[in-house]
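Asks: One predicted model, sequence on top.
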Amino acid sequence: MKISMNRICKSFDKAEVIKSLDLEIQDNDFTTLLGPSGCGKTTILRMIAGLEKPDSGEIWFDDSCVFSDKNRINIPPEKRNIGFVFQDFALWPHLSVFENVAFGLRAKKDTVNIKERVNEALESVQLSEYKDRYPSQLSGGQQQRVGFARAIVTKPDCILFDEPLSALDAILREDMRLEMKGLIEKLNTTAVFVTHDQMEAMSMSDWIIVMNKGRIEQQGKPENIYQRPKTHFIANFIGKSNWVESDSMFRPETAALKKKDGYREFPAVVSGIDFLGEKYNLYLNVHGKRWTVESSSRYSVGAEVSVYVNEHDIVTI
């Protein structure tokens, strides 16, 4: 399902959160809305779901209008055929895993073959043997899988994710990223994922839309967003940036500490060092600018080094 948002505006208490937004999410893509807290990404997600009403504009699912202030259209959430995976899992503590997954079907009075459909959803997230347990008897990762099974059991045209991994620890979060991406690919459905975590966005997405203060800063493939940022905000928000001038930068991993023909040389002094296991991060003073580069060797604070950068890796913004 393709989602189109046209000239969408939304304010809370006279504070404009979304500012005349035009946005398209392509059919069967895994699209991530990425940005800092308060940039409007969750508000966009909730407007797609019908949980928030825009002040103006239109929202289309393929060729069907689900919201239009001009034409007074506002299709309720339960009729939009959207799955929603919440940040806090939102499971009913008094219901078993089976009944939590079945809840949406029962609420819609869509109970034909309900047992088979719920069991199929639980099997897809590898929780069949836990169907009689209660949320308090599950780990965080298992609870998140229940939330995902509940979202897919209704066979939605699109699944929305509101920072679903933020409550998990770092190791489990990495495992769930791979698992969730794989499940979405198997379902062959449209997914919209909201996060402020750049690693999640880069590793999971087909397409990234970077938000800032209610507006789109840049959108594109993860590689393009990272390698060719279009604004200072993007360059500083995603990854690390070493600024050569006020309008040009390069990524730390593109630099070398050994001389290379055709590379620009920048004298620097080591001002700090982090040991990261497989490598070191060196913090450098380069004519008053603070740079970070990667190194396989340890250097002493105060050591003088040279940084070599290919001109093609320097991005002008």
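Replies: Alright, I've got the coordinates. Keep in mind the model is a prediction, meaning the values are calculated, not measured.
Asks: For the rest of this, base every contact and every neighbour count on C-alpha atoms.
Replies: Will do.
Asks: Which strand or helix spans V269?
Replies: Taking DSSP states H and E as the definition, one finds V269 inside strand 264-275.
Asks: Pull out the buried positions in that strand.
Replies: Neighbour-count burial for strand 264-275, counted by 16 or more other CA atoms under 10 Å, picks out E265, A268, V269, V270, S271, G272, I273.
Asks: A further structure is provided below for comparison with the first:
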Amino acid sequence: MSPAASAGGLLAHLEAHRGDVDLRLELTATPGRPVALVGPNGAGKSTTLAVLAGTHRLADGRIELAGRVLAGDGVDLPPERRGIGLVFQDYVLFPHLSVRDNIGFAVRVRTGRAAGRAAAEPWLERFGFTALADRLPAELSGGQAQRVALARALAGEPALLLLDEPMAALDVEVRAEVRAELGELLRGLPIPTVVVTHSRADVEALGDEVLVLEAGTVTQHGTAAELRAHPATPYVARLFASTPE
């Protein structure tokens, strides 16, 4: 067992094929140190999340999380048995469910509505949603919907959190505030997190470690400061020359 995985972390050796993407990468993530996966469109970022989550098959390699093999070595656990929470860029809240029932949905499916509502309560309080608990998603702002989606993912007590472009659907005016809150939250979680983005601001605020993915391969790995000071590819140079959103 790897040190990262035995400490509650993620160790993934991924080979996968999806459309024009041939993905080959190694990814390690430990609790309290979010990993930002950044790259241009078509680089394989979404494929990486799909393979980790179990919605796309691993062609070769191994995924180990908190000492448990999720895929590889003859194992291929279905998504519902992997213990992974996902937050998508459009949040995908259930429009007919209240904030409370959206947050408690994963627990509700497993053990019933009462348990789901009980599981939602600490997250309602933590995110300041107690007064909004009975509202429907259509009554929320973009920032509030993003927080509800995050609370829903965490209420299921996942062993790994995956976020796909978490700022993309937000208005520019609120991104900085939400980004700062999210960075603080991710660094305080007892589980590893992986954030997919194409944004310099997300990389700098949310990624303690940064993997640059180009054409399915990691072309640079380090901190945002290291990548900014010594870009290894033209894409990395352009990324850090851009104006943060």
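Replies: Perfect, thanks for sending it. On a predicted model such as this, the values are computed, not experimentally measured, just so you know.
Asks: which among the buried residues of strand 264-275 of structure 1 gets closest to L91 of structure 1?
Replies: I273 (44.3 Å; CA to CA).
Asks: Look up the closest residue to that closest one, ignoring the ones flanking it.
Replies: The shortest distance from I273 of structure 1 to any non-neighbouring residue, by CA to CA, 6 or more residues apart in numbering, is to L282 (4.7 Å).
Asks: Surely that neighbour and S295 touch.
Replies: Yes. Counting by CA atoms under 8 Å, L282 of structure 1 does reach S295; the two are 6.9 Å apart.
Asks: Which position in structure 2 pairs with Y226 of structure 1?
Replies: Y226 of structure 1 maps onto R228 of structure 2 when the alignment is built from TM-score structural alignment.
Asks: Assign the nearest residue to that match once chain neighbours are set aside to helix, strand or coil.
Replies: Once flanking residues are discounted, R228 of structure 2 sits nearest to F240: 5.8 Å by CA to CA, 6+ apart. Per DSSP: H, G, I helix; E, B strand; the rest coil, the secondary structure class of F240 of structure 2 is helix.
Asks: From A232 of structure 2, how far out is F240 of structure 2?
Replies: 12 Å (CA to CA, to the nearest Å).
Asks: same deal with R135 of structure 2?
Replies: 48 Å.
Asks: Confirm that A232 of structure 2 sits in a helix.
Replies: No. Counting by three-state DSSP, A232 of structure 2 is not part of a helix but coil.
Asks: Please verify my assumption that it contacts V218.
Replies: No. A232 of structure 2 lies out of contact with V218 (CA under 8 Å); the separation is 10.9 Å.
Asks: So between the two, which is more surrounded?
Replies: V218 (19 against 14; other CA atoms under 10 Å).
Asks: Excluding covalently adjacent residues, which one is nearest to the aligned partner of the more buried one in structure 1?
Replies: The alignment partner of V218 of structure 2 in structure 1, by TM-score structural alignment, is I216. Take I216 of structure 1 and drop its neighbours on the chain: the residue closest to it by CA to CA, 6+ apart is V210, 5.9 Å away.
Asks: helices and strands around the host helix or strand of the one you found, which ones?
Replies: Here V210 of structure 1 is covered by strand 207-212, with elements defined by DSSP H and E. The contact analysis (3 or more CA pairs under 8 Å, 6 or more residues apart in numbering; DSSP states H and E) places strand 207-212 of structure 1 against strand 30-34, strand 215-220, helix 222-227.
Asks: Tell me roughly how far that strand lies from structure 2 on average.
Replies: Superposing on structure 2 and averaging over aligned pairs (mean CA distance after the TM-score superposition for structure 1), strand 207-212 of structure 1 comes out at 0.7 Å.
Asks: what about the helices in structure 2?
Replies: 3-6, 45-53, 99-103, 105-111, 113-126, 142-155, 172-188, 200-206, 224-229, 234-241 (DSSP state H).
Asks: ok, so what distance separates the closest residue to A90 of structure 1 other than its chain neighbours from V194 of structure 1?
Replies: Leaving aside its sequence neighbours, A90 of structure 1 sits nearest to G147 (CA to CA, 6+ apart; 7.4 Å). G147 of structure 1 sits 16 Å away from V194 of structure 1, going by CA to CA.
Asks: go on, N81 of structure 1?
Replies: Distance from N81 of structure 1 to V194 of structure 1, counting by CA to CA: 19 Å.
Asks: got it, and L178 of structure 1?
Replies: Computed as CA to CA, the L178 of structure 1 to V194 of structure 1 distance reads 16 Å.
Asks: These two: who's more crowded?
Replies: V194 (23 against 13).
Asks: So what does E78 of structure 1 match up with in structure 2?
Replies: With TM-score structural alignment as the criterion, E78 of structure 1 pairs with E80.
Asks: Identify the residue range in structure 1 corresponding to stretch 51-67 of structure 2.
Replies: Under TM-score structural alignment, the match for stretch 51-67 of structure 2 is residues 47-63.
Asks: and that stretch, which residues are buried?
Replies: Buried residues in stretch 47-63 of structure 1 (16+ other CA under 10 Å): M47, I48, A49, G50, K53, P54, S56, G57, E58, I59, W60, F61.
Asks: cool, and stretch 4-16 of structure 1?
Replies: So for stretch 4-16 of structure 1, counting by 16+ other CA under 10 Å, buried means S4, M5, N6, R7, I8, C9, K10.
Asks: Stretch 28-42 of structure 2 now?
Replies: 28-40.
Asks: And those, which is closest to R108 of structure 2?
Replies: P31 (26.4 Å).
Asks: show me what contacts the equivalent of V148 of structure 2 over in structure 1?
Replies: By TM-score structural alignment, V148 of structure 2 lines up with V146 in structure 1. Listed by CA atoms under 8 Å, 6 or more residues apart in numbering, the contact set of V146 of structure 1 reads V97, N100, V101, L122, V125, L127.
Asks: Who are the contact partners of the fifth one?
Replies: Taking CA under 8 Å, 6+ apart, we find V125 of structure 1 in contact with R145, V146, F148, A149, L183.
Asks: my guess is G188 of structure 2 meets E181, correct?
Replies: No. Using CA under 8 Å, G188 of structure 2 is not in contact with E181; the gap is 11.0 Å.
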